[in-house]
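Student: Pasting a predicted model and its sequence here:
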Amino acid sequence: MEIAHPPGLDPFVQHLVHTGRYADEADVVRTALRVLERQECDESPALESALLEGVRSPHRPYGPAVLEAIRQAAGIL
C-alpha cells in the first residue's frame, strides 16, 4: 500500500524520524495507525447510547434541581 500525506505534514514526520524516536516514515505511519485503531476500538457503546438518548429527548431547561441531580448521579458534590 502506498500512502500519501499532505505536504504540510512533511516537516513534522521528518522531525519525528530525525529525533530517533522512529526508524523511518513508515514507522511513524504505523504508530499513528495503531493509535487510531485503539481510539476507534475504545468507543463506549454505553456512552454512545446515552448520547443518542439525550439527543433524541425533548429539550428541557436546566434549573438548579436538574443540575444537582446530574451532579449527584455523577458523584460530584
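Tutor: Received the coordinates, thanks.

Student: going forward, measure contacts between C-alpha atoms and count neighbours the same way
Tutor: Noted.

Student: Tell me the first helix or strand C-terminal of the strand or helix carrying Glu48.
Tutor: Assigning secondary structure by DSSP states H and E places Glu48 in helix 45-56. Following the chain from helix 45-56 toward its C-terminal end, the next helix or strand by DSSP H and E is helix 64-74.

Student: name the helices or strands packed onto the longest helix along the chain?
Tutor: Within the chain, and with DSSP state H defining each element, the longest helix by residue count is helix 25-41. Other helices and strands packing on helix 25-41, by 3 or more C-alpha pairs under 8 Å, 6 or more residues apart in numbering; DSSP states H and E, are helix 10-18.

Student: ok, second structure coming up, stack it against the first:
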Amino acid sequence: MSRLLPYETIVKAHEGDPEAVDAVLSHYAGYIRYFSKMNGQVNAEVEDYVKERLIACLLKFQFDYPPDEP
C-alpha cells in the first residue's frame, strides 16, 4: 500500500472538497500531533493552529497546469 496521498485527493482538497481535506488531515494526523507536543503533552491550541495552517496552505497551493515542458 502506498504511503502517499493520491494526487486526485490533493487536487480536490485544494479545491475545497471537505472529504478530501479531511483525508489530508487524517493522513498527516500523526505528524500534526507529534509537532504539537509541548513538554511531552499534546497542546490542543497548537494542534488546531497547525491544522488551520495546513488547510490554508492547501487552498493556496499553486499547481503547474500543464507541467512545463522543455
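Tutor: Yep, it's here. Just so we're clear, the structure is a prediction, and the values are computed from it rather than from any experiment.

Student: List the TM-score for the superposed pair.
Tutor: In this superposition the chains share a TM-score of 0.36, using TM-score structural alignment, normalised by the length of the second structure; 43 aligned residues with a C-alpha RMSD of 3.6 Å.

Student: picking up where we left off before, got the angle between the longest helix of the first structure and helix 10-18?
Tutor: 100 degrees (axes from the mean of the first three to the mean of the last three C-alpha atoms, to 10 degrees).

Student: For helix 25-41 of the first structure, could you pull out the residues that count as buried?
Tutor: Of the residues in helix 25-41 of the first structure, Val28 count as buried by neighbour count, 16 or more other C-alpha atoms under 10 Å.

Student: Run through who's touching it.
Tutor: Contacts of helix 25-41 of the first structure from elsewhere in the structure, counted by C-alpha atoms under 8 Å, 6 or more residues apart in numbering, are 13-14, 16-17, 22.

Student: number of nearby residues for Lys12 of the second structure?
Tutor: For Lys12 of the second structure, the neighbour count with other C-alpha atoms under 10 Å is 16.

Student: ok but it is inside a helix, no?
Tutor: Yes: assigned with DSSP: H, G, I helix; E, B strand; the rest coil, Lys12 of the second structure falls within a helix.
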